[in-house]
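In: Provided below are the primary sequence and the corresponding predicted coordinates.
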Amino acid sequence: MPSVSNPNLPLSIIRFSTISAYRAWRHEALLDGKTVGFVPTMGALHEGHISLVKRSLVANDLTVVSIFVNPAQFAPHEDLATYPRTLPRDMELLKDLKVDVADQTSGDRVKRRVAAVFAPTVVEMYPSGIVQNIAEQKGAFVEVKGFGHQMEGKSRPTFFRGVTTVVTKLFNVVQPTHAYFGQKDIQQALILKRLCRDLLFGYPEHQNVHIIPTERDSTDELALSSRNQYLTVDGRKVASILIEALKAAAKAWTESRSKAECIEEAYRTVERKEAKAKSDGLQVVIKLDYIEMNDAESFDVLEGEVQRDEEESRVVILSGALYIDKTRLIDNILLGNASHIIG
């Protein structure tokens, strides 16, 4: 096993499939006083994931990426069986990734690469077994009460139970100093920060769960997602409808218009874009799931007239979900001063 003490090693990524092997490696890193950055993923890596990995490489001695398609966060009708699994490609992508940083001890420039990939089996992660039907599940599960039924949880009621359970397991195994999540899944990231705070996690501490701005396609600002590859050619042409709708609502918000007017602007944008797609002869079905404004602390829906102050210290999550054919896309914009949330 390569030493964890040399910042220029390993030249190839160590891949762990068992918890015991990873823990032996992590113990050596702990003894050497190395910081460990962690990026949890379900694979099918894209530039959004890579942006998180780069943040970790810059800030930590060692970076670990997990690749695990988690059955517990898929409802029985969702796409577990067809979710893209591209481990060989993902490993190649990570192997070629490196950043130049200054060594804190010598000051010399060194190249940091991903140190390890943790790619466990389902049996390793769920020793009591796992099925998608929540009523039939056995064993220990984790739930953050009161914060998982709003926003995405309203459409996917078992989703956050599955996420908090698997991330708790991953944090217990990886023992990261810092962990990195994307803003695209803002509710998930904020719930995980709360999880670490409420359960007194030391690896990572809640303030070391970092939320990084969403990585977007440079042509139309579509949020990068592993599920984007499900889109047809026509579907990809209209996939930016959601962010365009959210931007229309955000513009109305900056003009001090009411919440109802902001949401109405978003709906009108979707309707116009849908009509344009039909007139262009695109073979695509567009179905809006929701667009809503929620408080970033409680996730409660903002009701009535929302009071604003000059500093906009209250952060509002403007979020939505939309189906392009059978592919469900999500996105969000944070309204107000979100500097204490993002970064």
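Out: Nice, I can see it.

In: please count neighbours and contacts with C-alpha atoms only from this point.
Out: Noted.

In: look up how far F171 lies from the nearest residue to P40 once chain neighbours are set aside.
Out: Among residues not flanking P40 along the chain, S66 sits closest, at 4.8 Å (CA to CA, 6 or more residues apart in numbering). S66 is 10 Å from F171, where distance means CA to CA, to the nearest Å.

In: tell me where the stretch 101-250 of the chain has strands.
Out: 109-113, 116-118, 178-182, 209-212 (DSSP state E, counting those that start in this stretch).

In: and here's the other structure:
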Amino acid sequence: MRVVTTRDELSCARAELGTVGLVPTMGYLHDGHLSLVRAARSANDAVVVSIFVNPTQFGPGEDLASYPRDLDRDLAMLEAEGADLVWTPRVEDVYPPGWSTHVSVGGVTEVLEGARRPGHFDGVATVCKILFGAVRPTRAYVGQKDAQQTVVIRRLVEDLALGLEVCVEPIRREPDGLAMSSRNTYLSPGERAAAPVLHRALVAVEETYAAGRRQASELLGAAHVVLAIEPAVPVEYVSVADPDTLTELDLVDPARGALVSLAARLGRTRLIDNLVLAPVAPAPRPAGLDVSSHR
């Protein structure tokens, strides 16, 4: 496994590779990240991983300075998974002196996380455009855990004709259902014990949907009943939205499904989670005489 820092080093190393699967990360890796590496390994000649805590996606008062970092640990994990190339740029390697270009994706960035973290998705879109330009991947691998981010990245790639495939891999969870996240390390023992209520609330929505309920108000109600069991988990929002536009729904179209997402703050830790309500195929028509051709 080769580790590089500068853009020139990256360019030289990339030239020796064939098809590339890129796994962009901010480090402090867990099995969710490693599952992306495995997916990239299965479909590409080489796997490139970037490790960069991107300052432009952190807002004032957010955890940029305290974001967990352990590069030696990350590199050991990636070498064990068979990554070929790891880019560990400094801030000046991603944003050179004089840098003044920002990328903004409209619409899907203005709701949910975007409404609560102004400028966050501009930072995400900008760094992704830089990473994609520098690495020139065939495919990029991202996790469903950051559902809105996957929608933004897909829109970025489509709108700017970036010529790569965005592969979204399932959320990896702890045995009690908590979505894996680097920020889980912030949780106190009591907060950690309460945190799985987020996933249980999502499961309640899924079960309500499977029972034939389509009104968003009923689906949201099922989530809030479960969340009320843990009053120490202040919920910022629960959303039932179109999976592509992120527009809030009153009624879920079973042919399209929906994205159910939520956010909550446990102490100083802000957690997000989501679940996709899959489209439901219409029931087959019973076999019988087609009377349309008989008069």
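Out: Right, received. Where do you want to start? If you're wondering where the values come from, they're calculated on a predicted model, not measured in any experiment.

In: the counterpart of R314 of the first structure in the second structure: what secondary structure?
Out: Following TM-score structural alignment, the counterpart assigned to R314 of the first structure within the second structure is R256. Assigned with DSSP: H, G, I helix; E, B strand; the rest coil, R256 of the second structure falls in the coil class.

In: burial measure for the closest residue to R256 of the second structure other than its chain neighbours, as a count.
Out: Leaving aside its sequence neighbours, R256 of the second structure sits nearest to P279 (CA to CA, 6+ apart; 4.9 Å). For P279 of the second structure, the count of nearby residues is 13 (other CA atoms under 10 Å).

In: P279 of the second structure maps to what in the first structure?
Out: Under TM-score structural alignment, P279 of the second structure pairs with N337 in the first structure.

In: now that match: how far from R314 of the first structure?
Out: 7 Å.

In: go on, V36 of the first structure?
Out: V36 of the first structure is 32 Å from R314 of the first structure, by CA to CA.

In: try G202 of the first structure
Out: Distance of G202 of the first structure to R314 of the first structure, given as CA to CA: 28 Å.

In: what of A248 of the first structure?
Out: The gap separating A248 of the first structure from R314 of the first structure is 20 Å, by CA to CA.

In: what is the aligned counterpart of L170 of the first structure in the second structure?
Out: Under TM-score structural alignment, L170 of the first structure pairs with L131 in the second structure.

In: ah, wrong one, I meant Q229 of the first structure
Out: Per TM-score structural alignment, Q229 of the first structure is aligned with T185.

In: do K154 of the first structure as well
Out: By TM-score structural alignment, K154 of the first structure lines up with A115.

In: residues contacting that match?
Out: Shown in contact with A115 of the second structure (CA atoms under 8 Å, 6 or more residues apart in numbering): T109.

In: what's the burial count for the corresponding residue of the second structure for F201 of the first structure?
Out: Alignment note: F201 of the first structure maps to L162 in the second structure; criterion TM-score structural alignment. Applying other CA under 10 Å, we find 14 residues neighbouring L162 of the second structure.

In: repeat for T327 of the first structure
Out: Count around T327 of the first structure with other CA under 10 Å applied: 17.

In: I figured A277 of the first structure was touching V238, is that so?
Out: Yes. A277 of the first structure lies in contact with V238 (CA atoms under 8 Å); the separation is 7.2 Å.

In: re the thing from before, and A248 and R314 of the first structure? Which one has more around it.
Out: A248 (20 against 16).

In: tell me the contacts of the counterpart of that one in the second structure?
Out: Taking TM-score structural alignment, A248 of the first structure has A204 as its aligned residue in the second structure. By CA under 8 Å, 6+ apart, A204 of the second structure lies in contact with 222-223, 226.

In: who wins for neighbours among those residues?
Out: In the contacts of A204 of the second structure, the most neighbours by other CA under 10 Å go to A223, 25 neighbours.

In: tell me what the longest helix anywhere in the second structure is packed against?
Out: In the second structure, assigned by DSSP state H, the helix with the most residues is helix 120-135. Where contact means 3 or more CA pairs under 8 Å, 6 or more residues apart in numbering; DSSP states H and E, helix 120-135 of the second structure is packed against helix 7-14, helix 147-159.

In: superposed on the first structure, what's the mean shift for it?
Out: Superposed on the first structure, helix 120-135 of the second structure shows a mean distance to its aligned partners of 0.5 Å (mean CA distance after the TM-score superposition for the first structure).

In: so how far is V152 of the second structure from the residue nearest the centre of the second structure?
Out: Taking CA atoms, centre = their mean, the centroid of the second structure lies closest to D146, which sits 2.4 Å from it. Distance, D146 of the second structure to V152 of the second structure, by CA to CA: 10 Å.

In: equivalent analysis for S239 of the second structure, please.
Out: 17 Å.

In: tell me which stretches of the stretch 1-150 of the second structure form helices.
Out: Assigned by DSSP state H, counting those that start in this stretch, the stretch 1-150 of the second structure shows helices spanning 7-14, 31-43, 71-81, 91-94, 113-116, 120-135, 147-159.

In: pull up the aligned stretch in the first structure for the first one.
Out: Here helix 7-14 of the second structure aligns to the first structure at residues 19-26, judged by TM-score structural alignment.
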